[in-house]
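> next comes the sequence, and after it the predicted model I'd like to discuss.
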Amino acid sequence: MPTHYRYQLGTHLYQFASLAEVMAKASPLRSGDQLAGVAAQSAEERVVAQMVLAELPLTVFLNEALIPYEQDEVTRLIIDEHDAEAFMTIAHLTVGDFRNWLLQETTTAVELARIQSGVTPEMAAAVSKIMRNQDLILVAKKCHVVTQFRNTIGLSGHLSTRLQPNHPTDDINGIAASIFDGLMYGNGDAVIGINPATDNVKQATKLMHLMDDVIQHYEIPTQSCVLTHVTNTIEAIELGAPVDLVFQSIAGTESTNQGFGINLNLLAEAHDAALSLKRGTVGHNVMYFETGQGSALSANGHHGIDQQTCEARAYAVARKFDPLLVNTVVGFIGPEYLFDGKQITRAGLEDHFCGKLLGLPMGCDICYTNHADADQNDMDNLLTLLGVAECSFIMGIPGSDDIMLNYQTTSFHDALYARQVLGLRPAPEFDTWLKKMQIAPSDSHTQLCDTLPPSFARPLQFIQEV
């Protein structure tokens, strides 16, 4: 056993069999790691593991793969595309030193951008495990990640939203009503994105046409997405459907991604297909990925690695394809993986930090299931913290309640709260459109008009006609 995985505390010698065990036991407590049997057995063991982790050189993550190179294509992606030159700035540091370097006032967005391609997901996960919540917020705020399709997302001082108009029967009028409701609240600049209740190519194409008709008719500087399987989207592209963004849920291990029915080659095919459409007006970021702590464990594809490290590895997959949007659906899997509001809050801040440190346009579905020990006040807290950390986007859903997916998340007016209290604005092109359409007063970035503007007269009649 390597001596650097041992720690003498008084008369007790703590021993960790591997880097994976150190990482797992250094993680803040969460129910998923307990379920997997990899969590620290006590608070003392957790602190000892964090102390051991803090003393490890960052180079150890290049020399000891948590999942063997030969067994996992995500590991191969991480190792093969590691930028040794970008890493040189921090190559001499330990995990603890890396934390200190990240927190220094002299470490600015420029320095953070310079090292992005030299940081592996495991390095990001490791340093997050020894950071307080305020550390995660501070560093994430310093990371600037900007992406573009029909508008510009991720600029400092801005907060975008995904307008999520899901309906339990995919009723067109119900979806349309939610779309216009969300637009009236200034939501939808990140994407208008629908989870279809009936997941097939025919239904996905129908929903794509609906959203495209609305966007084109009202000249909305935003993009649409049907959150169907990537193979359905590829087929829809071949059939001539108006595809803006390609969606896919991804994970941090090859075996979990196989459970999703995907691999890196399939994602590359979808990426190329979407680019070939040339539908972007100000940029060409065409992918939308969703992740979530616990997915690898639920698929029995975690290889004994803690769930937060598995989650960070998913960001290597996302980073490969220059996405417009990435979001962690942080509390969606349930209390088996994140038990309560405290664990959900910590996980959301970790995911956002790791994603932005790795150069991703990170958003968060600030959510919980009805059987979790959490409530909407917990979500308000996480929303506020992520707003301070300059999260790229959040979800906007009628009444915070997704009646199709049956979980609780953030509402249209929650985005207004965050923008108003933190002085944030929508994407600049969308902000201009809100004023042009008289949805927002011309002299305000956070307040909306209290009457239906003439430009939106009889919107449901328009939807029924098209």
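Perfect, thanks for sending it.
> use CA for all of it now, contacts and neighbours both
Fine.
> in the helix or strand that contains Gln258, what counts as buried?
Using DSSP states H and E, the element containing Gln258 is helix 254-259. Going by neighbour count (16 or more other C-alpha atoms under 10 Å), the buried part of helix 254-259 is 254-257.
> and here is the other one:
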Amino acid sequence: MKLKTNLFGQTYSFNDVKEVLAKANEEKSGDMLAGIAASGNVERVAAKVVLADMTLKDLRENPVVSYEEDDITRADQDAVSDTVYQQIKGYTVGEFREFLLREPPEKLRAVRPGLTAEMVAGVTKLMSNMDLVYAARKLPVEATCNTTIGRPGTLSSRLQPNHATDNPAGIMASVMEGISYGVGDAVIGLNPAVDTIDSVASILREFDAFMQKWQIPTQNCVLAHVTTQMKVLEKNLAPMDLMFQSLAGSETASRAFGINVSLMDEAYAIMREKKNSAGENFMYFETGQGSELSSDGHHGADQLVMEARCYAFAKRYHPFLVNTVVGFIGPEYLYDGRQMIRAGLEDHFMGKLTGIPMGCDVCYTNHMRADQNDLENLAMMLAMADCNYIMGIPGGDDVMLMYQTTSYHDVASLRRLTGKKPIDEFARRMQELEILDEAGNLTAKAGDPSLFFTGNETLSGGMAV
């Protein structure tokens, strides 16, 4: 394996595969702060040249965290199909890029079982933004909970009705408004301000009652810590369609989230037994470049490689939803709109290549050098790439998490631009409620939550409806 190259009369040498991967990464503020980024564009190109000549075998045999010390490395490596791996291990990373861009979708799907996270990350570093969109579009992934996400011609959305105090009336007001815009076919999913068993169970019951009363074909989820959700299930306190957890790309970083592979295996088993949903995919995960650096759990590897390892972790549990919260951690890891856009395209492509149903929370924090135009540019490119779903939040401004993301109106606009619709069953119900027309566009009645006011009920918290 060659770890050096000559450019412009200068020799660039690298110590190991991990350093090549880090310095071949596109510019990210997180890698720079960690002291592992290329010194400039020329060294970055040199690292890409070296990476392009490495084989997939080189990447598999040199994981950025060793098999012996990391449970995610073990989960990733043990899941590889040796039959498929033997067929592709001799490809150089450069040849693998050409394969992904050249071959039809069925051939791309066939290689997924032979890949490790380092292979997925390595080829991503050689791709342009257009490459990432073009190849991801050839990598559809479907999954079924109560309904099926990822089918051709669909763009789904998570209705995120967050509330600063978890007031049930405020939460349900946002749910009603979101549904009135045709948002929520991926999931009605709340980030709780209060992570307690009783609060989580109460909100899940509210969601389920609304879904049952109005016959809304979707899924529910409260994004509490996985241990809280496990206790809700163990006590049979509420119907749960999806179980959630944030993931990291190393055992050390996972420990900062209060999880490991063993715990997630246990959570998966409990959910499989007690889930309220009908399908075989009932887990929901969120990720985002930089979390391993923030917890000092990156083992000297760059944030893109660590993100790819999150997807290998997620794949173990056959999820219904995975999304990168791409700009949420802030400028310490993605400094500006350009880095945010690149990371969103990378993450979406890597998730699809790994074989998971990938979405994106197209977002940024208010202290990043990014704005609404950056957000909309990324959202449009992801829609072109057949991203499974994005977020729908009132005004695109989350009042609990305090960040900027996509609004109910953005979801409608992207569907109109691309000709895509919500999941079929959801779209039909929206037509019955006269929220969408047969073409999937919003009607004159859309955006009016009074559709769901009966006048003779009171939600928890005292809000008459």
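Great, that's in hand. This one's a predicted model, so the numbers in the text were calculated from it and none came from an experiment.
> follow-up on the earlier one: find me the equivalent region of the helix holding Gln258 of structure 1 in structure 2.
Per the alignment by TM-score structural alignment, helix 254-259 of structure 1 matches residues 251-256 in structure 2.
> give me the mean distance between the matching stretch and structure 1.
Following the fit onto structure 1, the mean deviation recorded for stretch 251-256 of structure 2 is 0.6 Å by mean C-alpha distance after the TM-score superposition for structure 1.
> any idea how far that stretch is from the chain center?
19 Å (C-alpha atoms, centre = their mean, to the nearest Å).
> what sits up against that stretch?
Stretch 251-256 of structure 2 is contacted by residues 70-72, 247-248, 260, 291-292, 295-298 when judged by C-alpha atoms under 8 Å, 6 or more residues apart in numbering.
> who are the packing partners of the helix or strand following the helix holding Gln258 of structure 1?
If you walk from helix 254-259 of structure 1 toward the C-terminus, the next helix or strand you reach (DSSP H and E) is helix 264-277. For helix 264-277 of structure 1, the elements it packs on are helix 230-238, strand 246-249, judged by 3 or more C-alpha pairs under 8 Å, 6 or more residues apart in numbering; DSSP states H and E.
> in structure 2, which residue range corresponds to the first one?
Alignment note (TM-score structural alignment): helix 230-238 of structure 1 is matched to residues 226-234 of structure 2.
> so for structure 1, the centremost residue is which one?
By C-alpha atoms, centre = their mean, structure 1 has its centre lying nearest to Asn327, at 1.9 Å.
> surely that residue is within a helix?
No: secondary structure of Asn327 of structure 1 (DSSP: H, G, I helix; E, B strand; the rest coil): strand, not part of a helix.
> just give me the match in structure 2 for it.
Per TM-score structural alignment, Asn327 of structure 1 is aligned with Asn323.
> any idea which helix or strand carries the aligned residue in structure 1 for Thr5 of structure 2?
Under the alignment (TM-score structural alignment), Thr5 of structure 2 pairs with Tyr7 in structure 1. In this assignment (DSSP H and E), Tyr7 of structure 1 forms part of strand 6-9.
> that strand: how far from the chain's middle?
37 Å.
> with structure 2 superposed, average distance for the helix or strand just after it?
Counting by DSSP H and E, the next helix or strand C-terminal to strand 6-9 of structure 1 is strand 12-15. Superposed on structure 2, strand 12-15 of structure 1 shows a mean distance of 1.0 Å to its aligned residues (mean C-alpha distance after the TM-score superposition for structure 1).
> which other residues reach strand 12-15 of structure 1?
5-8, 45, 48.
> make it 10 Å
Here strand 12-15 of structure 1 makes contact (C-alpha atoms under 10 Å, 6 or more residues apart in numbering) with 1-8, 21-22, 45, 48-49, 52.
> returning to what we had before: of the buried residues of helix 254-259 of structure 1, closest to Gly331 of structure 1?
Gly331 of structure 1 lies nearest to Thr256 out of the buried residues of helix 254-259 of structure 1, by C-alpha to C-alpha, at 18.6 Å.
> and the closest one, how far is that from Leu360 of structure 1?
Computed with C-alpha to C-alpha, to the nearest Å, the distance linking Thr256 of structure 1 and Leu360 of structure 1 is 21 Å.
> can you check Cys310 of structure 1 too?
16 Å.
> excluding chain neighbours, what is closest to the residue nearest to the centre of structure 1?
Closest residue in space to Asn327 of structure 1, ignoring its immediate chain neighbours: Gly363 at 4.3 Å, by C-alpha to C-alpha, 6 or more residues apart in numbering.
> so what's the one you found up against?
154, 159-162, 190, 290, 325-329, 348, 351-352, 355-356, 386, 390-395.
> how far off centre is stretch 250-266 of structure 2?
With C-alpha atoms, centre = their mean, you get 18 Å for stretch 250-266 of structure 2.
> what's the first-to-last distance across it?
Using C-alpha to C-alpha, the end-to-end distance of stretch 250-266 of structure 2 comes to 18 Å.
> which of the contacts of Gly363 of structure 1 fall in strands?
160-162, 290, 325-329, 393-395 (DSSP state E).
> filter the residues you listed down to the buried ones.
Among those, the ones that count as buried by 16+ other C-alpha under 10 Å are 160-162, 290, 325-329, 393-395.
> tabulate the residues you listed in JSON lines, adding columns for distance to Arg279 of structure 1.
Below are those laid out as JSON lines (distance: C-alpha to C-alpha, whole Å):
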{"residue": "Ser160", "distance to Arg279 of structure 1": "20"}
{"residue": "Thr161", "distance to Arg279 of structure 1": "20"}
{"residue": "Arg162", "distance to Arg279 of structure 1": "19"}
{"residue": "Glu290", "distance to Arg279 of structure 1": "22"}
{"residue": "Leu325", "distance to Arg279 of structure 1": "16"}
{"residue": "Val326", "distance to Arg279 of structure 1": "20"}
{"residue": "Asn327", "distance to Arg279 of structure 1": "22"}
{"residue": "Thr328", "distance to Arg279 of structure 1": "26"}
{"residue": "Val329", "distance to Arg279 of structure 1": "27"}
{"residue": "Phe393", "distance to Arg279 of structure 1": "22"}
{"residue": "Ile394", "distance to Arg279 of structure 1": "24"}
{"residue": "Met395", "distance to Arg279 of structure 1": "23"}
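> show me where structure 1 has its strands.
6-9, 12-15, 147-148, 152-153, 160-163, 191-194, 224-226, 246-249, 287-291, 325-329, 362-365, 393-396, 401-402, 407-408.
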